[in-house]
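1. Coordinates only, no sequence provided:
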């Protein structure tokens, strides 16, 4: 089963890893920050070793985004990000795991202070869930 783990964040200034730019993360004691970084490295190593990690990328500053919406029969282009959003998509990881329970276990390990992690099942062409 393939899932995408979407990392939503809003660091100011924008940078990666996003946690390094979030006040709540920077306020944690150094040993806690080191532990969290170690846990992240551990899950990445585990996913790679298991063949569960298919890929992932950090995304650039949302202020450089271009938004395309359909209006009056034509695409309408505007500068990003979505003005009503407090959090923006910071990056993603694509995983292939045996079950939803495993996907949830992995996604929980990606969460951190002031970030939201979204887990979404991928769909095959035609709209059927895998």
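-> Now that the structure is in, tell me what you want to look at. All values reported here derive from a predicted model rather than from experimental measurement.
2. use CA for all of it now, contacts and neighbours both
-> Noted.
3. Give me the neighbour count for residue 111.
-> 16 (other CA atoms under 10 Å).
4. Next: residue 20.
-> Residue 20, neighbours per other CA under 10 Å, totals 15.
5. Alongside the first one, take a look at this:
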């Protein structure tokens, strides 16, 4: 079963890892931040070693985005930022796991102060997830 882990954040300035640029994370003691970063690096290493990590990417500043929509029979391109929200999609990871429970266990390791993490099943042609 494939799942996408979506990381929503609003680092200021925009940068990665997002936690380094999020006020809620910056407010934590340095030792706690270092421990959290080490735990995340360990999780990524384990996912990679056991074949559950398919891939992932950090995303650029929403101000550099272009949104393309279909409007009144024409393609309309608009420069970003475009979301009417405080948080933007900052990055994603694609995982391939045996069960929804395993995906739930993994996604908890992605949560951090000042960020919203979304776990969503990947959907393949034919409507099956």
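-> Here it is on my side, so go on. Small disclaimer: the values here were computed from a predicted structure and weren't measured.
6. burial of the residue nearest to residue 121 of the first structure when sequence neighbours are not counted, as a residue count?
-> Nearest non-adjacent residue to residue 121 of the first structure, counting by CA to CA, 6 or more residues apart in numbering: residue 3, 4.4 Å away. Residues near residue 3 of the first structure, counting by other CA under 10 Å, number 22.
7. ditto for the one 5 residues further on
-> Using other CA under 10 Å, the number of residues around residue 8 of the first structure comes to 20.
8. so which strand or helix has the aligned partner of it in the second structure?
-> The criterion is TM-score structural alignment: under it, residue 8 of the first structure has residue 8 as its aligned partner in the second structure. Per DSSP states H and E: residue 8 of the second structure is located in strand 2-9.
9. wait, isn't residue 107 of the first structure in contact with residue 116?
-> No. Using CA atoms under 8 Å, residue 107 of the first structure is not in contact with residue 116; the gap is 10.3 Å.
10. The two: who's more crowded?
-> For the pair residue 107 of the first structure and residue 116, the greater number of neighbours falls to residue 107 (22 against 16), based on other CA under 10 Å.
11. one step back: name the nearest residue to the match of residue 8 of the first structure, sequence neighbours excluded.
-> According to CA to CA, 6+ apart, the nearest residue to residue 8 of the second structure is residue 89 (4.5 Å).
12. I'd like to check which residues are in contact with that neighbour.
-> 6-9, 59 (CA atoms under 8 Å, 6 or more residues apart in numbering).
13. Out of these, which is nearest to residue 101 of the second structure?
-> For those, the residue nearest residue 101 of the second structure by CA to CA is residue 6; the value is 17.2 Å.
14. any idea how far the match of residue 8 of the first structure is from residue 31 of the second structure?
-> Noted for residue 8 of the second structure: a distance of 24 Å to residue 31 of the second structure, by CA to CA, to the nearest Å.
15. How much space separates the residue nearest to residue 121 of the first structure from residue 29 of the first structure?
-> Relative to residue 29 of the first structure, residue 3 of the first structure is positioned 32 Å away (CA to CA).
16. and if you look at residue 69 of the first structure?
-> The spacing between residue 69 of the first structure and residue 29 of the first structure, counted by CA to CA, is 43 Å.
17. Same question for residue 62 of the first structure.
-> Counting by CA to CA, the gap from residue 62 of the first structure to residue 29 of the first structure is 29 Å.
18. and what of residue 99 of the first structure?
-> Distance from residue 99 of the first structure to residue 29 of the first structure, by CA to CA: 35 Å.
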